[in-house]
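A.B. asks: my questions are about this predicted structure, shown below with the sequence.
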Amino acid sequence: MKLLMLGGTEFVGRAITEDALDRGWEVTVFHRGRHAPPRGTSALHGDRTAPGGLDALAEGEWDLVVDTWGGAPTAVRDSARLLCERAGRYAYVSSRSVYAYPAAAGIDEDSPLVEGSPDAGSTAYAEDKRGGELAALDAFGDRALLARAGLILGPYENVGRLPWWLNRTARGGPVLAPGPRDLPLQYIDVRDLARWTLDAAAAGHDGAYNLVSPAGHATTGSLLEACAAATGGRAELRWTDPDLIQKAGIQPWTELPVWVPEGEMHDFMHRGDVSKALAAGLKCRPVEETVADTWAWLRSLGGQAPQRSDRPAPGLDAEREAALLGL
């Protein structure tokens, strides 16, 4: 297989590129040149947001294009239109954020969606991703695969959610653990996302798939306990009532990454229907493996994970944590 990876040097794109290389595929990485692509790839450079930024893609043929773009849908539109006669299939890594909010638990691929346009500039993340989906579909039709990923964790993470918990538990001592301990989580290891996307595209699957683990594959407890174990067991998880956390003004998701309390948002994010992807071969590794491998990668960087410039670093200030725990 000949793969054109649009991106391919960070987090999701890097995991997909490495998976393709492990399969023995011929991989071309198109990127801006800010980070080195994995060894074994061919590199083309360009900026999709600049005039003439796709010139390096004017020639060439590929079996599959994979695109992770999350900005203005016009970038997906222009790439897909340019490549539709010279590429077999187009896999777009989208997001479960494209579903209209609020929504009851059990969101599946036929649930209502936000509005979006392939001709729009960047507006908001959900609308941008939906516009990207429409751009891929407009150009490739039934040769387009839409992988609607949920929360993505694992090595190379440049958003900071799992790295923050790992560094926090590595520091040891009492740790604010948001209850309840058995609250189910849905996420996907970036390597499982990569494997499924390439498998599904190679098998000729098309259309939209919710790409996240089954609800309850992990819980808040199993995730944080895995973090504590992987980082040496010096952390004392203190499970705390979510009402107390919110009354203290501590923000779910941003200050306590991954976690959202039970209710409307939790139903939306962590209780989706993934039966279609499971039937198409999705397999999710244990949370302990995701955590241990991410910690090993993080240690190789001296504990300092890369951070996307367009996302604020998540995490809770140590003084605020200590105040709530009465320390």
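C.D. replies: Right, received. Where do you want to start? None of the values given here were measured: they were computed from a predicted structure. Residues are numbered from 1 along each chain as shown.
A.B. asks: rest of the way, CA atoms for contacts and neighbours
C.D. replies: Noted.
A.B. asks: residue 232 versus the residue nearest to residue 186 when sequence neighbours are not counted, what's the distance?
C.D. replies: Spatial nearest neighbour of residue 186, excluding adjacent residues (C-alpha to C-alpha, 6 or more residues apart in numbering): residue 270 at 4.7 Å. Distance, residue 270 to residue 232, by C-alpha to C-alpha, to the nearest Å: 28 Å.
A.B. asks: those two: which is more packed in?
C.D. replies: residue 270 (27 against 12; other C-alpha atoms under 10 Å).
A.B. asks: what sits against the more buried one?
C.D. replies: Residue 270 makes contact with 184-187, 215, according to C-alpha atoms under 8 Å, 6 or more residues apart in numbering.
A.B. asks: from residue 13, how far off is it?
C.D. replies: Relative to residue 13, residue 270 is positioned 24 Å away (C-alpha to C-alpha).
A.B. asks: and for residue 94?
C.D. replies: 12 Å.
A.B. asks: common neighbours of the two, please.
C.D. replies: By the contact definition C-alpha under 8 Å, 6+ apart, residue 94 and residue 13 are jointly contacted by residue 68.
A.B. asks: higher neighbour count, the two?
C.D. replies: Neighbours around residue 94 and residue 13, counted as other C-alpha under 10 Å, are more numerous at residue 94. The numbers are 28 against 24.
A.B. asks: residue 107 contacts residue 273, correct?
C.D. replies: Yes - with contact defined as C-alpha atoms under 8 Å, residue 107 counts as touching residue 273 (5.5 Å).
A.B. asks: spell out the residue ranges of the helices in the stretch 151-300 of the chain.
C.D. replies: Ranges of helices in the stretch 151-300 of the chain, per DSSP state H, counting those that start in this stretch, are 161-171, 190-202, 220-230, 242-247, 264-270, 275-279, 287-300.
A.B. asks: dump these into TSV; add distance to residue 98 as well.
C.D. replies: Below are the helices of the stretch 151-300 of the chain laid out as TSV (distance: least, C-alpha to C-alpha, whole Å):
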stretch	distance to residue 98
helix 161-171	21
helix 190-202	18
helix 220-230	24
helix 242-247	27
helix 264-270	11
helix 275-279	17
helix 287-300	26
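A.B. asks: out of those, which comes closest to residue 73?
C.D. replies: Closest approach to residue 73 among the helices of the stretch 151-300 of the chain (C-alpha to C-alpha): helix 190-202, 20.5 Å.
A.B. asks: before we go on, here's another structure to hold up against the first:
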Amino acid sequence: MRILVIGGSVFLGRAIVADALRRGHEVTTFNRGVSSPDLSGVTAVHGNREVPADLDRLVEGREWDAVIDVCGFTPAVVLDGVRRLNGRVPHYTFISSISAFPGYPSVIGLDESAPRHECPPDADASLGEYGVLKAGCERAVEEFFEGKALIIEPGPILGPHENLDRLSWWLTRIEGGGRVLAPGVPDLPMQIIDARDIAAFTLDQAERGATGRYFTTGEPGKITFGEWLGLCVAETGSDAELVWVEDEFLLAHSVKPWTELPLWLPRGPMTSGIWTPSSAKAVAEGLVCRPVAETVRDTWAWLREIPVAERSFGGRLLRHGIDPEKEARILEQWDHHISG
């Protein structure tokens, strides 16, 4: 197949391109050429999807069998691209997000049948936040693409080459050893999915011309937060000691959920569904999630190629994560708290 990947150089897009090349497809990537180098073997077209002249240059004299849009965030921009691709490609896959649903992360067992955020398909970036705009992007593809449309809606994604500071931050912090601030409770069930598994499922569906919407959020109950961090300790060979600190204590000491301690949200009515969305529909169509231990191992192998100074707090790779001094201060205060 001839596949156009809009994006294609970073994390999930990179995984899709790598898998497509392994399968023998002809891949064209369209991106700004800024975030990361394109993989060897692709036809790279550099440009900005927000610039009409760049889109015109992309499509001039070219046709594809499928397009996979990995980096659409503004409905009006996606819509403009859709209109230019009409007649040049019969199948359009849009990588969206489970955040397109207002029920996430509060609704337990959320699936594709739930209502999405209200957002028109021609909205500009000022209309809403990430999830709202993603819902509008989905509508731009579903309502205006003159061919088959497929929507992939991932939850939190992990794996090698990640650019979201989740598993990469925890591995880097745990590598440093010592007492590590672990949030909440260790027996909290998680859903973890590897970018490479989403890539494989996406390409499988594109190859068969599938349509509709699919959650790709991993299988629930396969691992707990404690087991996940335990894998990080084992893989790095660190002497790290995980110190579990209650949600309420962390909030009282101004720890920012999700960003300062990646993948942590305090338990409560508004977050009770964070690790429960259903990927049953995708699993029935062939989604396979590799063992979490494999994701941790391969991400650690990738990270070890990057100097620690470049990926530690404040380095070029990791933007999120708690400041080491703040972490140490909270751990000391926690010791005083539990000792009475």
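C.D. replies: Noted; the coordinates are in hand. Predicted model only: the values in this text are computed from it and were never measured.
A.B. asks: tm score of chain vs chain?
C.D. replies: Between these two chains, after superposing, the TM-score reads 0.93 (TM-score structural alignment, normalised by the length of the first structure); 324 aligned residues with a C-alpha RMSD of 2.0 Å.
A.B. asks: corresponding residue for the residue nearest to residue 186 of the first structure in the second structure?
C.D. replies: For residue 270 of the first structure, the aligned position in the second structure is residue 275, judged by TM-score structural alignment.
A.B. asks: with residue 175 of the first structure instead?
C.D. replies: So, by TM-score structural alignment, residue 175 of the first structure is matched to residue 180.
A.B. asks: distance of the nearest residue to that match once chain neighbours are set aside from residue 188 of the second structure?
C.D. replies: Computed as C-alpha to C-alpha, 6+ apart, the closest residue to residue 180 of the second structure that is not its neighbour in sequence is residue 242, at 4.9 Å. Distance from residue 242 of the second structure to residue 188 of the second structure, counting by C-alpha to C-alpha: 15 Å.
A.B. asks: now swap in residue 85 of the second structure and tell me
C.D. replies: From residue 85 of the second structure over to residue 188 of the second structure the distance is 44 Å, taken as C-alpha to C-alpha.
A.B. asks: and what of residue 173 of the second structure?
C.D. replies: Counting by C-alpha to C-alpha, the gap from residue 173 of the second structure to residue 188 of the second structure is 21 Å.
A.B. asks: which one of these two is surrounded by more residues?
C.D. replies: Per other C-alpha under 10 Å, whichever of residue 173 of the second structure and residue 188 has more neighbours is residue 173, with 23 against 14.
A.B. asks: what strand or helix carries whatever residue of the second structure lines up with residue 77 of the first structure?
C.D. replies: Superposed on the second structure with TM-score structural alignment, residue 77 of the first structure falls opposite residue 79. Residue 79 of the second structure belongs to helix 75-85 when assigned by DSSP states H and E.
A.B. asks: once aligned, what mean separation remains between that helix and the first structure?
C.D. replies: Aligned to the first structure and superposed, helix 75-85 of the second structure gives a mean residue distance of 1.4 Å (mean C-alpha distance after the TM-score superposition for the first structure).
A.B. asks: residue boundaries of the helices in the stretch 1-150 of the first structure?
C.D. replies: Using DSSP H, counting those that start in this stretch, helices in the stretch 1-150 of the first structure cover 11-22, 73-83, 125-140.
A.B. asks: other SSEs contacting the shortest one?
C.D. replies: What it means is helix 73-83 of the first structure. Counting contacts by 3 or more C-alpha pairs under 8 Å, 6 or more residues apart in numbering; DSSP states H and E, helix 73-83 of the first structure packs against helix 125-140.
A.B. asks: hang on, the earlier thing: map the residue nearest to residue 180 of the second structure onto the first structure.
C.D. replies: Under the alignment (TM-score structural alignment), residue 242 of the second structure pairs with residue 237 of the first structure.
A.B. asks: is that match in contact with residue 176, as I believe?
C.D. replies: Yes - counting by C-alpha under 8 Å, residue 176 is a contact partner of residue 237 of the first structure at 6.4 Å.
A.B. asks: so how far is stretch 145-161 of the first structure off the chain centroid?
C.D. replies: Stretch 145-161 of the first structure sits 2 Å away from the centroid of its parent chain (C-alpha atoms, centre = their mean, to the nearest Å).
A.B. asks: just tell me the aligned range of that stretch in the second structure.
C.D. replies: Using TM-score structural alignment, stretch 145-161 of the first structure pairs with 150-166 in the second structure.
A.B. asks: and the gap between residue 99 of the second structure and residue 236 of the second structure?
C.D. replies: On the measure of C-alpha to C-alpha, residue 99 of the second structure and residue 236 of the second structure end up 32 Å apart.
A.B. asks: then residue 70 of the second structure?
C.D. replies: Distance from residue 70 of the second structure to residue 236 of the second structure, by C-alpha to C-alpha: 31 Å.
A.B. asks: again with residue 293 of the second structure
C.D. replies: Remark: distance between residue 293 of the second structure and residue 236 of the second structure (C-alpha to C-alpha) = 12 Å.
A.B. asks: the two: which is more packed in?
C.D. replies: For residue 293 of the second structure versus residue 236, neighbours defined as other C-alpha under 10 Å are more numerous around residue 236 (20 against 16).
A.B. asks: quick one, what contacts the more buried one?
C.D. replies: Per C-alpha under 8 Å, 6+ apart, neighbours of residue 236 of the second structure: 171, 174-175, 300.
A.B. asks: farthest-separated two in these?
C.D. replies: For the contacts of residue 236 of the second structure, with distances taken as C-alpha to C-alpha, the pair at the greatest spread is 174 and 300 (11.1 Å).
A.B. asks: who's more crowded, these two?
C.D. replies: Set residue 174 of the second structure next to residue 300 and count neighbours by other C-alpha under 10 Å: residue 174 wins out with 26 against 21.
A.B. asks: pretty sure the more buried one is touching residue 231, no?
C.D. replies: No - the criterion here is C-alpha under 8 Å, and residue 174 of the second structure misses it with residue 231 at 10.4 Å.
A.B. asks: what is the neighbour count of residue 9 of the second structure?
C.D. replies: The local packing of residue 9 of the second structure (other C-alpha under 10 Å) involves 27 other residues.
A.B. asks: now the strand ranked longest in the first structure against helix 125-140, angle please.
C.D. replies: The longest strand of the first structure (DSSP state E) is strand 87-95. Note on geometry: by axes from the mean of the first three to the mean of the last three C-alpha atoms, to 10 degrees, strand 87-95 of the first structure and helix 125-140 are set 170 degrees apart in direction.
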